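Undergrad: Predicted model and sequence below, questions to follow.
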Amino acid sequence: MQFDILIRNGTVVDGLGGDPYQADIGILDGCIAEIGKIEGSADEEIDAAGKLVTPGFVDIHTHYDAQATWSDRLTPSSSHGVTTAVMGNCGVGFAPCRPEDHDNLIRLMEGVEDIPGVVMTEGIPWKWESFPEFLDFLGQRNYDIDIGAYIPHAPLRVYTMGQRGLNREPATAADLAQMSSIVSEAIEAGALGFSTSRSLNHRSSEQNLMPGISASESELMAIANGIKRAGIGLLQFIAEFSEPETDFAMLRRVTEKSGVPMTFSLSQRPNTPELWRTILRLTEQANKEGTNIQPQVYCRPIGLLLGQKLQYNFFFFSPSYVAIKELPAHERLTAMHNPETRRKIIAEFPADVPDSVINRSLVDLENIYLMTDSFDYAPKDQDSLAAIAAQRGVPLAELAYDLLIENNGENVFYAPALNYAEKNLDAVEEMLKHPDTLFGLGDGGAHVGIICDASGQTFMLQHWVGDGGRGSISIGQIIKSLTLDNARAMNLMDRGVLAKNYRADINVIDRDRLKLYRPEIQYDLPLGGGRLTQRANGYTATIVAGEVTYRNGEPTGHLPGKLVRGAQPMPRVNIVTLTS
């Protein structure tokens, strides 16, 4: 048989959760045509001896809503083995939207997801108003991965209610009917579901709370029923859970009464380090009683990246630094080398810091670490800036200042903000292993100046695999969590598995060479804006719909990725375990 691509001699981890096995994979017309010992030839053969062959990774929590309108490469995610990404999370996005509300939605995205407003103003073409028109625009474009989208709550509410929606006023019966109808229309056009945020940390660039933060249960029910009426979809939430039992009960009622599955963000918070256990207990109880709720968890600390050339650093709130922070990076660095400026900024540390998890993390030098290539994302106390200052016998703020301007201002520092309350990853491991959780929260496309967590898939393979990593999770289960579990949660039944007739979304991975480089700034946004990216070694090939998109970490120029419209049916296969 003649194939387009033949992957020979690989160690196949098929996404079903079982042990690896040796097999060849033949690809034809964008799908897997054969698996086993294959006799045949191909236009291209990939020797995968000694390497893992896995399904392409499915990333269910990204924010490429803006990037997807101006770029055909959805990095960093696509360079870490991701072949399908879901955007529109957390209730922010750009459709539906009337022309007069463009700036409102940009300010929301700028504040919540840390994407510069001027970049979006320049880059977003706004060739749509309704959500179906937004999908039509995306559907005309090609990418290095497939993308799917939620309809987000903020634009939905503003489109329906105008200024009343932005002001967080209660929705009228007419508002509820219109929102429900728009959501149904979006699902029919191909939305994967609906997303919203009830987080106090999510604010516009003008510090206004999200339009949907206090939406009533009746509003959420109307939206959920809009999904149910139109077909298949998902509810995606981020919530405070400040009153865990009460807040969870409301979300549970919405998903129970509507029958629409739900997913939400879950992490260990420093001020309530045991709250995640309560939420998992409530989730487990609800699911045993027939609901479908799956928290999304991340695989390491959700950390802030600080530096002289980045958006934030430990002196961000010092008045003498505020006076120079808007200068171009090279001019700011020159000013910081001035002895008098140095003296003033150090004397002002830590200044008056507005109270929030992020702001507190900026000045907690006991929990800030200098990054290197192959950085340990479970850093030890003895590696913190405070410990280094004590070892050297120098004042802590002076050491931090000097490291900040050292190396031409290129140094990058890591401040774990979530998932590291006890200075270890024990809570993360327990969350990852829980049968009700999904892997997510990488936030690809967002937080371009302070967070770079879209490399989580690579970290999972480095850190958590039990046969050589630090963790105790089998390679089969790791790959299943990155592929099949997420694909099924999103109702994308045609991917996430290496089996005959499934999509040929595939990674060939050399685990011995897997390496994460230190995050770096890449100036490729509109207007030359910078964003954090992170490179990796070890991906021999990434294949999307039967075309090699990355080879040894470098893009090939092929762009087979497309918009995924709605639920995708399972291919006809003869493997019983695929339907179990």
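TA: Noted; the coordinates are in hand.
Undergrad: For the rest of this, base every contact and every neighbour count on C-alpha atoms.
TA: Will do.
Undergrad: three-state assignment of residue 211?
TA: coil (DSSP: H, G, I helix; E, B strand; the rest coil).
Undergrad: this is the comparison structure:
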Amino acid sequence: MLDLLLEGGTVIDGAGAAPRTADVGIRDGRIVEVGRITEASRERMQIPGAWVTPGFIDIHTHYDGQASWDETFSPSIHHGVTTLMMGNCGVGFAPVRPGGQARLISLMEGVEDIPGAALAEGIRWGWESFPQYMDTLAANPHSLDFLVQVPHDPLRIYVMGERAEANQAATPEDIAAMRHLLREALQAGAAGFTTGRTDNHRTAEGRETPASEASAAELAGLAQAFQGLSHGVVQVVSDFDLLRDPGRFHAEFDLVEQLARAASRPLSMTWLQRDPGGEQYEAIQARVEAAVSRGLPLYLQVAARGIGVLLGLDASFHPFIGFPGYKEIASLPLGERAAALRDPTRRARILAEKPDRLAGDGTPIPPLVDILLQRIELISARMFPLGARPNYEPTLADSFLVRAKRSGQPAVAALYDYLCEGDGSNLIYFPIFNYNEGSLDVVHRMLEHPRTLAGLSDAGAHVGTVCDASFSTFLLTWWSRDRERERLPLERLVEMLSSRNAHYLGLTDRGVIAPGMRADLNVMDPSRLGLRGPELRRDLPAGGKRFVQTAEGYLATFVAGRAVQRDGIISHERPGRLVRLGSRAV
């Protein structure tokens, strides 16, 4: 007898085949049959017209701390994710020397905008080495499967101490010690190695991250830890800086190629359209294609939409956060703050002020923020109201620049009045990257590239500024159904979210709906599938706040055949586990 029969759904199998009507039979956590099934089953779901897809695999999350206190991996569980990978961008919480926990918390707080107080209260420490960290997480129940990567920054701090934080060059002895620790973690089943090389990442004190300037010799030396192993990936984020210095761009890409060559394992990097410097994404594409033609396994992680921020009075940032008149009332409860901002005298005063400098020493805020605040009138053309049904491809006509012109006032005044309306909960959508053309046409081009991986959700991170854990739902709905311009086939989008990412990671037991595969599945009502607006909740440890965005239309999500959510309600089932790769795979 089957444990579960999904009857009459539209199966999008994850392998790229056209959708077809079929039943799916499940027993002992595995798919045992796909087609017309007459066998008896303990549970039956009659789902004519519903989409049945493999569970989605998110390769770029930052749940490294949240995994310690949140069994459900919210909000990813609301968006069809059944397997996720954390430890990206070179930051994480292992290895760690006794007494070094606060240093790693400060690093994560600065780089990924996760409240330090929440991390300090929520993480249940109990490890020093990376394998011990894995064992600790594996012992806790979870809804979803997860993989962990070894982040460069903690590795460097563990071996080099203060010299790492001073960005000193690693000695051959340092590199050998780090390589030994990385190898130990990979042999324990870690999924790979990650490093961050971007000026936008800062510690909570505003300093450069410890590995941001690591040399080619250090990276290549660490990559040798993969030698003789048949598993593991490498993830890199870098600015590349083509606009500032073409020579630096090519030197940096040479370094990435050396890293990939030394590891001989798949390497993925962030791919986006910068502003300024929009042409850089094409230069990255050209270098990747040339490298792939020479046999290097390079991949490009692409976002499903613009990469930007949510601005609001209670979010981490908004256009008036640096104004002296706003700072005077910044500590008031949200509703009282909005009312105080509506006072005509205060309004006139703030609109006549200039913002104080926010970035610099002692703060993780990147210089870009100050530049943007000084150019509000200009960049208001890329700021848009975000409603209860968010539109992530708005036009110039929707912008605050045009909104202001229609009302005959400066854009800064239109932004001000919108933010302090009602209870002060209005949000502004500000796509910084991937939106130079005022549309998502560039994202369409990226998504069509054969080396593209669906990634960059940053789920669990930047909790006061973004909520891109919803990328999977957006990818399906916007790009296959809702967009009026060029779309993409549904079967290709499902393949990107499932089997393509599984193949990249080396996961052979999931990502496709076929007999013998794990029963990691989504059942969705396509007529209802869509995103709700982000909500700011204070549900982190120590009362920390974060944006949470949920979805409609997910009838059920199954992990190993057990329903972890039905109709948006998270169940008490905890089938999730740490996925170990290589000889330690379980």
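TA: Sure, I can see it. Given the structure is predicted, the values throughout are model-derived calculations rather than measurements.
Undergrad: Look at residue 151 of the first structure and say how many residues are nearby.
TA: For residue 151 of the first structure, the count of nearby residues is 30 (other C-alpha atoms under 10 Å).
Undergrad: element containing residue 6 of the first structure?
TA: Using DSSP states H and E, the element containing residue 6 of the first structure is strand 2-12.
Undergrad: Please report how far the counterpart of residue 117 of the first structure in the second structure lies from residue 103 of the second structure.
TA: Residue pairing (TM-score structural alignment): residue 117 of the first structure is matched to residue 116 of the second structure. Applying C-alpha to C-alpha, to the nearest Å, the value for residue 116 of the second structure to residue 103 of the second structure is 10 Å.
Undergrad: Helices along the stretch 301-450 of the first structure, start to end?
TA: Secondary structure of the stretch 301-450 of the first structure, counting by DSSP state H, counting those that start in this stretch: helices at 319-322, 329-336, 339-348, 357-363, 385-392, 396-405, 426-433.
Undergrad: what range in the second structure does the last one sit on?
TA: Right, helix 426-433 of the first structure. Under TM-score structural alignment, the match for helix 426-433 of the first structure is residues 441-448.
Undergrad: Return the distance of the matching stretch from the chain's centre.
TA: 18 Å (C-alpha atoms, centre = their mean, to the nearest Å).
Undergrad: now stretch 404-413 of the first structure
TA: With C-alpha atoms, centre = their mean, you get 27 Å for stretch 404-413 of the first structure.
Undergrad: same deal with stretch 394-410 of the second structure?
TA: 31 Å.
Undergrad: Enumerate the positions of it that are buried.
TA: 394, 396, 398-404, 410 (16 or more other C-alpha atoms under 10 Å).
Undergrad: now swap in stretch 44-59 of the second structure and tell me
TA: For stretch 44-59 of the second structure, by 16+ other C-alpha under 10 Å, it's 47, 50-59.
Undergrad: So which of those residues are in strands?
TA: Among the buried residues of stretch 44-59 of the second structure, the members found in strands (DSSP state E) are 51-54, 56-58.
Undergrad: Let me know the closest of those residues to residue 525 of the second structure.
TA: residue 51 (6.4 Å; C-alpha to C-alpha).
Undergrad: hmm, back to that, ok, so of the ones in strands among the buried residues of stretch 44-59 of the second structure, who is nearest residue 312 of the second structure?
TA: Taking C-alpha to C-alpha as the measure, residue 58 is the one of these closest to residue 312 of the second structure, at 27.4 Å.
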